[in-house]
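Participant: Predicted model follows, preceded by the sequence.
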Amino acid sequence: MNDIPLIVTTEWLEEHLYDPKLRIVDATVFMKFPEGGGPPNLETGRASYEKGHILGAVYADLLGDFSDKDSDLPFTVPTRDEFVKKMTELGIGDDTYTVIYDQNALVGESVAASYWASRLAWQMRYEGFNNVAILEGGLQKWQAENRGLSTEQQTYPAADFSGKRRTEMLATKEDVRQAMDDEKTVLLNSLSPEEFQAAHIPSSTNVFFGAHADEETKSLYHEDQLRASFEETGALDPDKKVITYCGGGIAATWNALLLNNLGQPNVAVYDGSMNEWASDPSCPIIKSEA
């Protein structure tokens, strides 16, 4: 299948569930915020996957297998060889297409966004796995609609892969430095308005990643509403490039995916995001005076 959309519905997935070329991936990571504040604790979603997942799904460990273990930052892309090796071991390659979901697993926060799924989808597309989509509403929507779960541990034969890395999809710290003074580039902060006001990269604008879907149904808002959210920032201007960023390069991939889905192809994700930017004293930050 060469025409898979970037986002598929639960109905679409159920109709294609038994396609032998389909690979379903659970990419859940649990992000838990301490009661007294501070950085979130990250936990793998493997145990939750084993308790119940969509039939045919395999688990992709973003914490252990799909992040650079040698990086000082919690999430950055691993080496291409390592990423491709892990993907093909899961059975994902040239003759397959992939649908990724997660559990909207931001514990303690009410945000409807499949940002872990979009993170893995972005990494896959960055490495040249182009036939990939995310499931709208994730596992929560699937279960709310009384669609079944399985505890069967799925495996697939190892696959072959011949795609090429799309370097234009990843932005570095130096790319962001240049973008601050480039009117043809939109720097898009994907965090909440409060976090944006507290600290952001100069010249950047803000579209909250958690404002694109209904918190109860997990369904995306109508395209007109999504378009309106981005248009006022200039991010949908076809003559401009967009660099999305957030705290650690996760939520930024959700905004990037939605921009692509709205017809803006010129989007890169700043992988290091504020974790990297704020740790470098030479990088300017606009901070709230409050």
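Facilitator: Done, it's in.
Participant: going forward, measure contacts and count neighbours with C-alpha atoms only.
Facilitator: Fine.
Participant: quick one, what contacts residue 140?
Facilitator: When contacts are counted by CA atoms under 8 Å, 6 or more residues apart in numbering, residue 140 touches 103, 104, 218.
Participant: do residue 99 as well
Facilitator: Contacts of residue 99 (CA under 8 Å, 6+ apart): 8, 22, 23, 24, 25, 132, 133, 134, 135.
Participant: can you rerun that using 7 Å?
Facilitator: 23, 24, 25, 132, 133, 134, 135 (CA atoms under 7 Å, 6 or more residues apart in numbering).
Participant: Checking my notes, it in a strand, right?
Facilitator: Yes - the assignment for residue 99 by DSSP: H, G, I helix; E, B strand; the rest coil puts it in a strand.
Participant: Put this next to the previous one:
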Amino acid sequence: MSYSTLISAAELQSLLRERKPLMIFDCSFDLAQPTEGDAQFERLRIAGAVRADLNRHLSAQDPAQAVNAGRHPLPQREVFAQWLTRVGFHAGMQAVVYDRQSSSFCVRLWWMLKWVGHEAVAVLDGGLPAWQAIQGPVASGPVVAATPSGNPPFQPGKLLARLATVEDVRTHLNQSSLQTLIDARAPARFRGELEPLDPVAGHIPGALNRPYSDNFGPDGRFKSPAQLRAEFDALLGGRRPATVVHHCGSGVTATPNLLAMELAGLGRAALYAGSWSEWCSDPARPVAKG
């Protein structure tokens, strides 16, 4: 059995006992202190986990290798697949991704693996705290270098995730029958009352606001599919789920909204990875507030 959306801590423990082909990725990160994720990984992680850093591994460092602009540009699919190969991941593996920030960052890797054609990837529901709650094995300290794999998961003709470009978003702006934008940032940032990260405050005209944190219960796990469905139905107000394009500040925290829609049975929507940080970089693009 493979997992393609969520996996519980108990289910992950069973996979480890059965010695299934598996790789666990620790995506912990702190936007305010970019090196803190590495420190957290060294202090405590799920035993056997591989480090997946938002800046170094899940974003393009070289603009020539980037798919989009913005604060966390996606690397080209081939470049990302090369990193997966270097850390030993191959097409026959189950991937499990987690963090310790309420799934704020790990769903980015979940989406990226779909994007290169790998369906068997799941988010550890509840993250590291859920693993600790069942006393799953943990480790600390430096990690031994990985053995590269010879069977990369990249399938050039297979796209299991939809990527919207800035041109796509602008072309369909205010065409509600073709595009429904959902912004995952906090309400004050969406309204343009404050902007701690980007040079311009506000949002893309016509966008709806659903903070990504609304997808989780008090225990840090995703809400039930029924509850998520009711909340998204209310937000969409009759708009077709197939028209949804998720975004946020830099294409990271939009992904929990995307996964939540899938859990709700509303299909796999598109991601505008450049998000607000790319959109607001051009003063010719319109900005809304309120």
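Facilitator: Done, it's in. Treat the numbers as computed from the prediction; the structure is a model and nothing was measured.
Participant: Could you quantify their similarity as a TM-score?
Facilitator: The TM-score (TM-score structural alignment, normalised by the length of structure 1) is 0.85; 270 aligned residues with a CA RMSD of 2.2 Å.
Participant: returning to that earlier point: may I see the contacts of residue 99 of structure 1 organised as CSV, with neighbour count, secondary structure and distance to residue 149 of structure 1 added?
Facilitator: As requested, these are arranged in CSV below (neighbours: other CA atoms under 10 Å; DSSP: H, G, I helix; E, B strand; the rest coil; distance: CA to CA, whole Å):
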residue, neighbour count, secondary structure, distance to residue 149 of structure 1
23, 23, strand, 16
24, 25, strand, 13
25, 24, strand, 13
132, 25, strand, 22
133, 24, strand, 20
134, 27, strand, 18
135, 25, strand, 15
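Participant: Redo these as JSON lines? Include distance to residue 189 of structure 1.
Facilitator: Shown next, in JSON lines, are the contacts of residue 99 of structure 1 (distance: CA to CA, whole Å):
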{"residue": "23", "distance to residue 189 of structure 1": "32"}
{"residue": "24", "distance to residue 189 of structure 1": "30"}
{"residue": "25", "distance to residue 189 of structure 1": "27"}
{"residue": "132", "distance to residue 189 of structure 1": "25"}
{"residue": "133", "distance to residue 189 of structure 1": "23"}
{"residue": "134", "distance to residue 189 of structure 1": "22"}
{"residue": "135", "distance to residue 189 of structure 1": "24"}
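Participant: In structure 2, which of the contacts of residue 140 of structure 1 still touch?
Facilitator: Checked against structure 2 using both residues aligned by TM-score structural alignment, their matches' CA atoms under 8 Å, the contacts of residue 140 of structure 1 keep these contacts: residue 103.
Participant: coming back round to it: please point out which of the contacts of residue 99 of structure 1 structure 2 shares.
Facilitator: Among those, the ones still in contact in structure 2 (both residues aligned by TM-score structural alignment, their matches' CA atoms under 7 Å) are 23, 24, 25, 132, 133, 134, 135.
Participant: Let me know the closest of the residues you listed to residue 230 of structure 1.
Facilitator: residue 134 (20.2 Å; CA to CA).
Participant: Show me what the closest one lines up with in structure 2.
Facilitator: In structure 2, residue 134 of structure 1 lines up with residue 123, judged by TM-score structural alignment.
Participant: Okay, its match and residue 24 of structure 2: tell me how far apart.
Facilitator: Per CA to CA, to the nearest Å, residue 123 of structure 2 is found 10 Å from residue 24 of structure 2.
Participant: Show me the common contact partners of these two, please.
Facilitator: Both residue 123 of structure 2 and residue 24 are contacted by 96, 97, under the criterion CA under 7 Å, 6+ apart.
Participant: related to what we said a few turns ago, right, and the match of residue 134 of structure 1 touches residue 5 too?
Facilitator: Yes - applying CA atoms under 7 Å, one finds residue 123 of structure 2 in contact with residue 5, separated by 6.3 Å.
Participant: what do we get in structure 2 for residue 60 of structure 1?
Facilitator: Using TM-score structural alignment as the criterion, residue 60 of structure 1 maps onto residue 52 of structure 2.
Participant: looking at it, that match is touching residue 24, isn't it?
Facilitator: No - in this structure, residue 52 of structure 2 is not within contact of residue 24 by CA under 7 Å, at 9.6 Å.
Participant: residue ranges for the helices of the stretch 1-150 of structure 2, please.
Facilitator: For the stretch 1-150 of structure 2, helices defined by DSSP state H, counting those that start in this stretch occupy the ranges 9-17, 36-43, 77-86, 106-115, 127-133.
Participant: Nearest approach to residue 173 of structure 2 belongs to which of these?
Facilitator: helix 106-115 (24.1 Å).
Participant: So residue 229 of structure 2, which state does it fall into?
Facilitator: Secondary structure, three-state DSSP: residue 229 of structure 2 is helix.
Participant: That one - nearest residue in space that isn't next to it in sequence?
Facilitator: Using CA to CA, 6 or more residues apart in numbering and skipping the chain neighbours, the partner closest in space to residue 229 of structure 2 is residue 264 (4.6 Å).
Participant: thought that neighbour was touching residue 228?
Facilitator: Yes - when contacts are counted by CA under 7 Å, residue 264 of structure 2 is listed as touching residue 228 (5.5 Å).
Participant: Who has more neighbours out of these two?
Facilitator: The neighbour count for residue 264 of structure 2 versus residue 228, taken as other CA atoms under 10 Å, is higher for residue 228 (23 against 20).
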